[in-house]
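> What follows is a protein structure lacking sequence information:
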């Protein structure tokens, strides 16, 4: 094994260890009355006399949200690194480019027309995410945008702002929609049943499997259309497949947990710093780091204002904003 391979294996082992540790911590701590001592006692097989509340809190509340954080984080991390490869832009991220906003808007519309927020509404979320993906691809082809990544982010911000404004009007007009969407719109992992976790996990797993088969083509595409064609790939076919899968992943994540921003930016940023820009090397680290970051943010959201909880989307915004500033400072800014 080469030195580079040894480093990659060591770093992957480190990330997996961190994820396992966060998983354990997530089961132990929460904002409710069940403390970590009781949770630890139950996990070690000594929970006979602890009562139903401890069992319910651990296995019906904390375990589903922990698994959902891992699934959603992995989907957003994978979506981020794929979007950045397709657009050849390190600022590309589902939350910043309007992809998550498209999925959220579609769910708001579905609930406004009579659907229930308790359902996943995956079809609506996928349709909205796909529309956002196609707009991102169209914007990336506009003259000047490809050379200036900040313009692409501004286009995404404009799209997100427009969809948010329309959603706000719908929430004002319909009290039922406002009641069902109030907490979900800023991202939340709590209160989701195992059925939602299982369904989101299957959809995310399917999307990741498709991307694994397309990693060589995506790596060639990151070098430019001419290089991709020279290597025997069809750039538009690769882009369309990638965006369809991104719509699937973002749609599943948004339907399950709401629009959670910055995971798709922070995870690929850290992965590239570790293993380099090639998506064949950075895909798995981005996926695992996305799970770690979202799970850590969820733990923080439970503990920072006990006995209440912060929406996890607020915590990820605090984590992602400094990273966004760091990435922007590395880009070539437009001159006046």
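Yep, that arrived. Source: prediction; values computed, not measured.
> drop to CA atoms for contacts and neighbour counts, all remaining ones
Noted.
> Next, count neighbours for residue 141.
12 (other Cα atoms under 10 Å).
> again, but for residue 266
27.
> repeat for residue 328
So residue 328, with other Cα under 10 Å, has 15 neighbours.
> What distance do you get for it to residue 89?
11 Å (Cα to Cα, to the nearest Å).
> Please, which helix or strand holds residue 77?
helix 63-87 (DSSP states H and E).
> List the buried residues for the very next helix or strand once past that helix?
Next in sequence after helix 63-87, counting helices and strands by DSSP H and E, comes helix 99-112. For helix 99-112, burial by neighbour count (16 or more other Cα atoms under 10 Å) applies to 99-112.
> need the residues you listed in a markdown table with distance to residue 198, can you?
Output for the buried residues of helix 99-112, formatted as a markdown table (distance: Cα to Cα, whole Å):
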| residue | distance to residue 198 |
| --- | --- |
| 99 | 23 |
| 100 | 21 |
| 101 | 24 |
| 102 | 24 |
| 103 | 20 |
| 104 | 21 |
| 105 | 24 |
| 106 | 22 |
| 107 | 20 |
| 108 | 23 |
| 109 | 25 |
| 110 | 22 |
| 111 | 22 |
| 112 | 26 |
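> Included below, for side-by-side comparison, is a second structure:
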């Protein structure tokens, strides 16, 4: 005989109320992030060394005008804005995935050696192939990032440790080795160092319009793969044995998760350089305000990552007009205090 609301067990009532509160919180957070992102997109098109009025930006955005305002909006700031949105979305989703796959709340998209591998690719492109543009060395960065992540997985498999611990240790070890290689090459060649240091701080300045379009298909593949493995990662939280009883292959889920993380991190790092704290902070925020289901967290993570990344770029353009501070530096200044506040608040709650 079905239970009515009055006769429902107290535990079930509490669980239903908790789910309802989380759902409301998720909806409110999503609407707030969307509204904030829309404002930041307009600000990204308006601010810079030559500020533009918002009405002029809107008029130029939805027209084919080729005056000074139209050229600034369409040829300079719109590609930069789209690249920042792509990079932020990729980092946000990668941050949620890597913390779910490793079950480590301090895991960062750079944990698998992606940033270090991309750095080696950039240094090789500059020092040995004479590449000096973002559209030229983006594929070197991507190949380096993918190769580094693959090496981490291969090194972790025969370690005899649990999968997550082995990945963390292998990632740390490989990152240290690759960072040494980067320092050796850059210290031996001043020209390479001068070119590399602007990429290494993370920036969207002077990005070619074609960079985002070149990387978009790879980002889409990474996002689709992330959605596909999200359910398996949720089931792995219950334990490997129970996941197997539900028809889930833990090894396959971890390999597919690693492929998605590698694709997303490589896209972001090769397009803009290493951006610290974006994926780490987004994962913490999404867990606090988002749904418990990992697949439902991913859209919110993409929006939050895009918002934080683009906001870092806009703030960097505002605080040092007519010059600018790179987005990677601003993200570190924003992310470190916010992450510390989240950790301290969690401990005191």
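Sure, I can see it. Note that the structure is a prediction, hence the values are computed from the model and not measured.
> Got a TM-score for the two of them?
The TM-score (TM-score structural alignment, normalised by the length of structure 1) is 0.84; 325 aligned residues with a Cα RMSD of 3.3 Å.
> hang on, the earlier thing: does anything pack onto the helix holding residue 77 of structure 1? Which helices or strands?
With contacts defined as 3 or more Cα pairs under 8 Å, 6 or more residues apart in numbering; DSSP states H and E, helix 63-87 of structure 1 has these neighbours: helix 3-28, helix 194-221, helix 235-257, helix 263-275, helix 279-303.
> so how many other residues sit close to residue 3 of structure 1?
Using other Cα under 10 Å: residue 3 of structure 1 sits among 7 other residues.
> Please name the residues that touch it.
If you count contacts by Cα atoms under 8 Å, 6 or more residues apart in numbering, residue 3 of structure 1 has none.
> And residue 187 of structure 1, by the same measure?
Contacts of residue 187 of structure 1 by Cα under 8 Å, 6+ apart are 257-260, 311-314.
> Also residue 197 of structure 1?
Contacts of residue 197 of structure 1 by Cα under 8 Å, 6+ apart are 64, 67-68, 71, 256.
> go with 10 Å
By Cα atoms under 10 Å, 6 or more residues apart in numbering, the residues touching residue 197 of structure 1 are 64-69, 71-72, 120, 256.
> same check, this time on residue 17 of structure 2
Residue 17 of structure 2 neighbours (Cα under 10 Å, 6+ apart): 11, 23.
> Tell me which helix or strand it sits in.
Going by DSSP H and E, residue 17 of structure 2 is part of helix 10-46.
> the inter-axis angle of that helix versus helix 278-289?
For helix 10-46 of structure 2 against helix 278-289, the angle between stretch directions is 140 degrees (axes from the mean of the first three to the mean of the last three Cα atoms, to 10 degrees).
> residue range for the helix holding residue 77 of structure 1 in structure 2?
Aligning helix 63-87 of structure 1 against structure 2 (TM-score structural alignment) gives residues 78-102.
> how big is the offset of that stretch relative to structure 1?
Average distance, stretch 78-102 of structure 2 versus aligned residues of structure 1 after superposition (mean Cα distance after the TM-score superposition for structure 1): 0.7 Å.
> same deal with stretch 175-183 of structure 2?
Aligned to structure 1 and superposed, stretch 175-183 of structure 2 gives a mean residue distance of 2.7 Å (mean Cα distance after the TM-score superposition for structure 1).
> Thought residue 335 was touching residue 285 of structure 2, still the case?
No: the pair residue 285 of structure 2 / residue 335 is not scored as a contact, 11.3 Å apart, by Cα atoms under 10 Å.
> Pick out whichever of the two has more residues nearby.
In this view residue 285 of structure 2 and residue 335 are compared by other Cα under 10 Å, and residue 335 has more residues nearby, 21 against 17.
> What lines up with the more buried one in structure 1?
Here residue 335 of structure 2 is matched to residue 320 in structure 1, going by TM-score structural alignment.
> For its match, identify the helix or strand it belongs to.
helix 312-330.
> Also residue 169 of structure 2?
helix 163-188.
> Would you mind stating the distance between the most centrally placed residue in structure 2 and residue 19 of structure 2?
The structure's structure 2 has its C-alpha centroid closest to residue 91; by Cα atoms, centre = their mean the separation is 0.6 Å. For residue 91 of structure 2, the distance to residue 19 of structure 2 equals 27 Å [Cα to Cα].
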